[in-house]
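>>> give the three-dimensional model of this entry:
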Amino acid sequence: MVQSIKKLHEEIAACTNCVPNLPLGPRPVVQFSRTAQILIISQAPGTKVHASGIPWDDQSGARLREWLGISSQDFYNPEKVAIMPMGFCYPGKGKTGDLPPRPECAPLWHDKILAQLPSDRLTLLIGSYAQARYLPWTAPRLQTDRVKAFSSFLPTFFPLPHPSWRCVSWMARNPWFESKLLPVLRETVKKRLD
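Model prediction:
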């Protein structure tokens, strides 16, 4: 039997599974409901999102909303958009940026959340961690190749790079992303939200 949304939210909020490995402590950041037609699976919250508790509450989030062509009002409406990172809490800082998402999180929570969502949803797979977990093993190995082959994963999945500041130079090297992919992404998202 599918557990109640409220109970699942409470269990996630109370999770302390990774406490010894979380430098800022636990603060799971997720958003979901039974009606969300779009699911965003990304990496893990950064320090700004950890501080606010609001998913994608940073420059990367602003860029993502621009890519999707949706308002903050729609983006932060759990009835429309579900947000489920690979790791729900800030994992800490590494040598070249944030550490990878904690590996315990997705196996512990993802299936429980996915059971609550519509089966015909569109899932945006942002970054290599989400793509490695959810795309078929036959998908291209390099993230650029996976993103370029986006149409082969539709209507279920839409792979995207992470919209951090690092993607600006990647976008300059891959002009097809803005000219060919973004118009399809915006139209696909619009149809799901209408």
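>>> C-alpha from now on. contacts and neighbour counts both.
Noted.
>>> could I get the contacting residues of Pro23?
By CA atoms under 8 Å, 6 or more residues apart in numbering, the residues touching Pro23 are Pro91, Gly92.
>>> to check against the first, give me the structure of this:
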Amino acid sequence: MQDLLNQIKQCTICKSHLALGPRPVVTAHPEAKIVIIGQAPGTKVHASGVPWDDASGKQLRKWLNVSEEDFYDETKFAIIPMGFCYPGKGKTGDLPPRPECAPQWHKPLFDELKNVELVILIGMYAQKYYLEKNAKKTLTETVDNFQEYLPQYLPLPHPSPRNRFWLTKNPWFEVEVLPVLRERIKKMI
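Reported below is the predicted structural model:
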């Protein structure tokens, strides 16, 4: 696993597309039971090299009901984004994750992760990639039908502060999804 992680951290496959240059951010350990698949690091995470080291990460840890210590324990959580490097700025936020990463690195990582009990799919990029034709037309529909994907996958919206409107518009998420998510996490860690 360490050799693979070192290879990923040296990756420059999409270097010419990255305004800030490559800095792959990923954590994994063969014992991890939970895999978090998000979109791509933002500028703060690009600078620190620590996954989910921002406001979105703080919100995600609240949703999971876990401490920072547990969250960053690689034997509990593997953190594998769809795009390993900051993709750059777009008109309405960050650009989508680079499409090269997941096909290049996800399978080799999962081949090393033998104890995975749950894969948390954050955002539509992760959901479409992993759920394929079983993903619904919208992220909201996919998350609302989360029970269909259990026990292997649990889809979530992005925990970004920019998603406050989505959370306000979909109060069922905190009532129906978060208790199931927290109970599953509690049993695994």
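>>> which one in structure 2 is aligned with Trp176 of structure 1?
The equivalent of Trp176 of structure 1 in structure 2 is Trp172 (alignment by TM-score structural alignment).
>>> what's the answer for Gly61 of structure 1, then?
Using TM-score structural alignment, Gly61 of structure 1 lines up with Gly57 in structure 2.
>>> circling back: count of neighbours near the match of Trp176 of structure 1?
Residues lying near Trp172 of structure 2 (other CA atoms under 10 Å) number 12.
>>> nearest spatial neighbour of the match of Gly61 of structure 1, skipping sequence neighbours?
Distances taken as CA to CA, 6 or more residues apart in numbering place Pro159 nearest to Gly57 of structure 2, at 7.4 Å, with adjacent residues excluded.
>>> before we move on, the earlier item: burial count for the match of Gly61 of structure 1?
18.
>>> what's the answer for Thr138 of structure 2, then?
Residues within reach of Thr138 of structure 2, counting by other CA under 10 Å, total 11.
>>> again, but for Leu154 of structure 2
Counted with other CA under 10 Å, residues neighbouring Leu154 of structure 2 total 23.
>>> is it in a helix, a strand, or coil?
Per DSSP: H, G, I helix; E, B strand; the rest coil, the local secondary structure of Leu154 of structure 2 is strand.
>>> residue in structure 1 paired with it?
Aligning on TM-score structural alignment places Leu154 of structure 2 opposite Phe158 in structure 1.
>>> tell me which element whichever residue in structure 2 pairs up with Lys7 of structure 1 falls in.
Alignment note: Lys7 of structure 1 maps to Asp3 in structure 2; criterion TM-score structural alignment. Asp3 of structure 2 is part of helix 2-9 when elements are defined by DSSP states H and E.
>>> wait, Leu193 of structure 1 touches Glu79, no?
No. Using CA atoms under 8 Å, Leu193 of structure 1 is not in contact with Glu79, being 9.9 Å away.
>>> if I pick the match of Leu154 of structure 2, what's in contact with it?
By CA under 8 Å, 6+ apart, the contact set of Phe158 of structure 1 is Leu122, Thr123, Leu124, Leu125, Val147, Phe150, Ser151, Leu185.
>>> so which of those sit within strands?
Secondary structure from DSSP state E places Leu122, Thr123, Leu124, Leu125 of the contacts of Phe158 of structure 1 in strands.
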